[in-house]
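> below is the sequence, then the predicted model.
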Amino acid sequence: MGRFRTNTELLDRAARPFNPKDAEDTSGLLDMCVKALQDSRHVTREKALAALAATLEQLPPLDDSRCFNIFALCGVCLKDEGSSLKERCLAYRAVGLLALTLRAASAGSSEVLAHSFQPLARTIRREHDGDAPPVTLVIAAIECLAAVTFAGARGRDDVYRSLKALWDLIVSSSRPSKINSGGSGAGARKKTTTPPQVLAAAVSTWAFLLTTIVSETDALIKKADSAVWNAAVACLAGLLGHDDRGVRVAAGEALAMCVELNLTQHAPRKDMDALAAKVSELASELPGRGSNSKNTILLEQRDLFGQIAAFLDHGERPERSLPTSVDGCVALRVCSWAKLVQLNFLTRFLGDGFRKHVQGNELFKEAFSYGANKGKVLSISKKKQGNKTDKDYFKARRGGRCRPWDYTILCDYPYTARYKPETLLRIGWQALH
């Protein structure tokens, strides 16, 4: 005789609480997430977003309908006044992962960038305008902006726009703290400073995006532009004196990349000598200084600045090898500061999913010349300028000859059932502008 089924087992699946284990396959799990994102309870939406992010990390196959549903509903989660901080952070992460996953198969990632840039830039801008959101939310927005720009930028202008949003935050953090009058007393004064975690994230993300449009071969800076880059290098060099080691590490990595890309070719000699001296000092720094004095961070700082010192002194470049197969027989190898910056950001953002993306995502293969004939691989900057597929796609879209995203909601939970599918972008992402 077969075993008796419990009441729970006899419940219809649609009536059960959201549980990713109920899904029979990846497509079923994505559909379950879309349904759960329309639930009125933020706890359910949090679980759905966490499951969605974990699924997108593994580069699942996506179709237009699911893509639109996921993206639009993430915007609703961000706009909803009842959303928790965790929910909004997860929504930003899911959008970034969605853009990277879309870029593996279509030009839909540019749609994601087009709709999400203003809300993301606004969240980042609020940090240095004195109306600071929670630290974790700003960092989530910064990382999301990097991912959607990396995947969806159609040219340099799209990247420059994101770089400016990040650089404004970095520059404002380098200035003296703002002082606001008001408060409980007539003479009350309050300083607002950018948290070091946010500043470190902004610097490393800025460096990451810069590598996508500048390479050693095309970084011959005109003398007319040298003042801009000299000011940028000076700002980053100033961050080497920051109290937080995480900020110093991010700034050091960015500076090494700038030197490698010839962005310092017109910098005054005395400034470069001062930079080399500061790098040597940080390579041998003693414990105890700074707000982050953990030994692991100190060792990381010493190692990084030791490599930078060797690079500035005699051109020795860093090398890193990352296994990309289960047995460890296949590895991704990088041997430049620019590629190391890219690798560090993408491995941090994707976690265990990086291996899956570098194996199956063409964007990653192009970035790292992985599993392809080097003579046939374009740099990311050239890819973004000259990708014929993307150009044809958007030309067709403008002419109305290409089918847009399928605005079909897969379910009708009460939370959003009263909205027509095509209005989801308006009540979500567009309302965040």
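Noted; the coordinates are in hand. Numbering: from 1, shown residues only.

> CA only for contacts and neighbour counts going forward, please
Noted.

> could you find the closest non-adjacent residue to residue 233?
Spatial nearest neighbour of residue 233, excluding adjacent residues (C-alpha to C-alpha, 6 or more residues apart in numbering): residue 255 at 6.8 Å.

> wait, is that neighbour part of a helix?
Yes - checked against DSSP: H, G, I helix; E, B strand; the rest coil, residue 255 lies within a helix.

> for it, what are its contacts?
Residue 255 makes contact with 233, 236, 237 under the criterion C-alpha atoms under 8 Å, 6 or more residues apart in numbering.

> list the helices and strands the helix or strand containing the last one packs on?
If I follow you right, that is residue 237. Element membership for residue 237, per DSSP states H and E: helix 226-238. The contact analysis (3 or more C-alpha pairs under 8 Å, 6 or more residues apart in numbering; DSSP states H and E) places helix 226-238 against helix 156-174, helix 245-260.

> what angle sits between the first one and helix 226-238?
Angle between the axes of helix 156-174 and helix 226-238 is 50 degrees (criterion: axes from the mean of the first three to the mean of the last three C-alpha atoms, to 10 degrees).

> identify all contacting residues around helix 156-174.
117, 121, 124-125, 127-128, 142, 145-146, 149-150, 153, 193-194, 199, 202-203, 205-206, 209-210, 213, 235, 238-239, 381, 384-385.

> quick one: buried ones out of the residues you listed?
By neighbour count, with 16 or more other C-alpha atoms under 10 Å, those hold 117, 121, 124-125, 127-128, 142, 145-146, 149-150, 153, 193-194, 199, 202-203, 205-206, 209-210, 213, 235, 239, 381, 384-385 as buried.

> this is the other structure I want to compare:
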Amino acid sequence: MPRSRRGNAARKGARGARSSGKADSQASDDEVASEVLSHYSSASESTSIAEEVAGNEAVDEQAQQDEVEDKLKECIDNVMDKSAKTRQVALESLRLAFSSKTLFDFLLERRLTLTDSLEKCLKKGKGEEQSLAATVLTLLCLQMGSGPEGEEVFQSLKPLLINILTDSSASPVARQSCATALGMCCYIAAADVEELVPCLTCLEGVFGSSCAQDGSSAPSHRSPAVRVLHCNALQSWSLLLTICPGSQIKKILDSHLPKLPLMLSSDDVNLRIVAGETIALLFQLARDMEEEFFYEDTDLLCTKLKALATDSNKYRAKTDRRKQRSIFRDVLHFIENGECHEETIKFGLECMYVDSWARKRTYHAFKEALGSGVRHHLQNNELLREIFELGPPLVLDAAAIKASKISRFEKHLYNSAAFKARTKARSRVRDKRADVL
């Protein structure tokens, strides 16, 4: 082939290659552009999906809130029903709702209606219904707080609580709940000392019969219901001591510190324990007022406490002996050395230290009233956060709450490592070669 024709063919081939390369590059550019467009479209689509999911979650949350409020409205209406069974079911539902949620805004405009309903239940109901009504009243005061709303609720029903509590012919179950309700509501909503003293006197009159009159031994109450009533009255009385002024505490020390040790001889383990804790509380309040407080019968008291802290009588249940020994060891240690056993309460991302007998009595009173809902209220209820000096409720987003929780797999790894370390430690102790001769 001539050289010129071969060169022309080569140039044609080169032009064809360049044109095909340009076409390929244009095709690749189009692919990149389409990929970018598809990426942004998918990103915008995912963003719109996320926004839609968030919107749906907000709608679902609002729908759930509306459903809960509708059920609560129905329960409040049912408290006035003619059927005693329906009223009891409604009261139990309100008890569960009030103890597990903070409902101030919802209850604010319905508190008068609910107070009237509870008053009728306390007046005309029988034992179980009266007991539930008193419990719901306690939780209603706790929801309303220490402001004028809570004070209004307490003032309207305080005379009725006192009447039932002091009526020996009333149902023991109703009297037990009224003793607790009187102490809790007075603690939350009493405006001044003039309202506090009558409640203290009323409660003293209930548990006073558990103190011996002759100074030898406490009377034996055969009825378990009476024992529980005296326990509840003494617990409420000791709760109110934590907010008494110094002048009132001095009077109580003179009148009750010689009497309370007589209750340590009671047949009921719970009454003995509550009496021991109340004695420790009185010693703390006395030392807060006077650092060098001296009680002339301290040696005799410590002898009784030591006997209870080391009690091994077989006629008492094993669990009762263990519980009693643990409590009275702490009581004895505090009276002798002035040191209180510290307890740490964790809730959400926070924790609280219970490091005094006054703080312990207050926390356990709210814990008994709220049950498993006490941690929710410690996080969100302004009244409890003010009482325990926790500051305003923390505002946490979902990401912070999720980050604070460990996964199930991490928890499994932690438990496995702890189990292995515990097994090794126990194996070394169980090995005969580790015995010390």
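Looks like it came in fine. All values derive from a computational prediction rather than experimental measurement.

> TM-score them against each other, please.
Once superposed, chain against chain, the TM-score is 0.68 (TM-score structural alignment, normalised by the length of the first structure); 320 aligned residues with a C-alpha RMSD of 2.8 Å.

> nearest to residue 60 of the first structure among the contacts of residue 255 of the first structure?
residue 236 (38.3 Å; C-alpha to C-alpha).

> which residues touch whatever residue of the second structure lines up with that closest one?
With TM-score structural alignment defining the correspondence, residue 236 of the first structure maps onto residue 260 in the second structure. Residue 260 of the second structure sits next to 211, 275, 279 when contact means C-alpha under 8 Å, 6+ apart.

> just give me the match in the first structure for residue 163 of the second structure.
With TM-score structural alignment as the criterion, residue 163 of the second structure matches residue 122.

> typo on my end, residue 361 of the second structure
By TM-score structural alignment, residue 361 of the second structure lines up with residue 341.

> quick check: closest non-adjacent residue to the counterpart of residue 318 of the second structure in the first structure.
Alignment note (TM-score structural alignment): residue 318 of the second structure maps to residue 295 of the first structure. Excluding its sequence neighbours, the residue lying closest to residue 295 of the first structure (C-alpha to C-alpha, 6+ apart) is residue 287, at 7.4 Å.

> same thing with residue 259 of the second structure?
Closest to residue 259 of the second structure by C-alpha to C-alpha, 6+ apart is residue 211, at 6.2 Å.

> state the distance from that neighbour to residue 274 of the second structure.
Distance, residue 211 of the second structure to residue 274 of the second structure, by C-alpha to C-alpha, to the nearest Å: 13 Å.

> what's the helix or strand encompassing the match of residue 163 of the second structure packed up against?
Element membership of residue 122 of the first structure, judged by DSSP H and E, is helix 108-128. On a contact count with 3+ C-alpha pairs under 8 Å, 6+ apart, helix 108-128 of the first structure meets helix 85-102, helix 135-152, helix 156-174.

> sorry, back to before: the match of residue 318 of the second structure: neighbouring residues, count only.
Residues lying near residue 295 of the first structure (other C-alpha atoms under 10 Å) number 11.

> the one 5 residues further on too?
The local packing of residue 300 of the first structure (other C-alpha under 10 Å) involves 15 other residues.

> for residue 235 of the second structure, same thing?
The tally of other residues near residue 235 of the second structure (other C-alpha under 10 Å) stands at 27.

> quick check: the aligned residue for it in the first structure?
Using TM-score structural alignment, residue 235 of the second structure sits opposite residue 204 in the first structure.

> for that match, helix, strand, or coil?
Going by three-state DSSP: residue 204 of the first structure is helix.

> was I right about it contacting residue 250?
Yes - judged on C-alpha atoms under 8 Å, residue 204 of the first structure makes contact with residue 250 at a distance of 5.3 Å.

> stretch 279-291 of the first structure: which residues count as buried?
Of the residues in stretch 279-291 of the first structure, those buried (16+ other C-alpha under 10 Å) are 279, 280, 282, 283.

> list just the nearest of those to residue 90 of the first structure.
For these, the nearest to residue 90 of the first structure is residue 282 (35.4 Å; C-alpha to C-alpha).

> check the alignment and tell me where that closest one lands in the second structure.
Residue correspondence to the second structure (TM-score structural alignment): residue 282 of the first structure is matched to residue 308.

> how far does the one helix or strand that match maps to sit from the chain's center?
Using DSSP H and E, residue 308 of the second structure maps to helix 298-309. Mean C-alpha position of helix 298-309 of the second structure versus that of the full chain (C-alpha atoms, centre = their mean, to the nearest Å) differs by 33 Å.

> swap in stretch 75-95 of the second structure?
Worked out by C-alpha atoms, centre = their mean, stretch 75-95 of the second structure lies 25 Å from the chain centre.

> again, but for stretch 225-234 of the second structure
Chain-centre distance of stretch 225-234 of the second structure: 22 Å, with C-alpha atoms, centre = their mean.

> over to stretch 257-270 of the second structure?
Centroid separation for stretch 257-270 of the second structure versus its chain: 28 Å, with C-alpha atoms, centre = their mean.

> tell me the span between the first and last residue of it.
19 Å.

> and stretch 184-193 of the second structure, by the same measure?
Across stretch 184-193 of the second structure, first to last residue, C-alpha to C-alpha, it's 15 Å.

> contact partners for residue 253 of the second structure?
By C-alpha under 8 Å, 6+ apart, the residues touching residue 253 of the second structure are 282, 286.

> from residue 286 of the second structure, how far off is it?
8 Å.

> buried stuff in stretch 134-145 of the second structure?
For stretch 134-145 of the second structure, the neighbour count (16+ other C-alpha under 10 Å) marks 134, 135, 136, 137, 138, 139, 140, 141, 142, 143, 144, 145 as buried.

> just to revisit the earlier point, now the match of residue 361 of the second structure. Nearest residue, chain neighbours left out?
Residue 341 of the first structure sits nearest to residue 208 (C-alpha to C-alpha, 6+ apart), 5.7 Å away.

> can you put the buried residues of stretch 134-145 of the second structure in a markdown table and add distance to residue 338 of the second structure?
A markdown table is the format used below for those (distance: C-alpha to C-alpha, whole Å):
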| residue | distance to residue 338 of the second structure |
| --- | --- |
| 134 | 37 |
| 135 | 35 |
| 136 | 38 |
| 137 | 37 |
| 138 | 33 |
| 139 | 34 |
| 140 | 37 |
| 141 | 35 |
| 142 | 32 |
| 143 | 35 |
| 144 | 36 |
| 145 | 33 |
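
> which position in the first structure pairs with residue 204 of the second structure?
Checking TM-score structural alignment: residue 204 of the second structure goes with residue 167.
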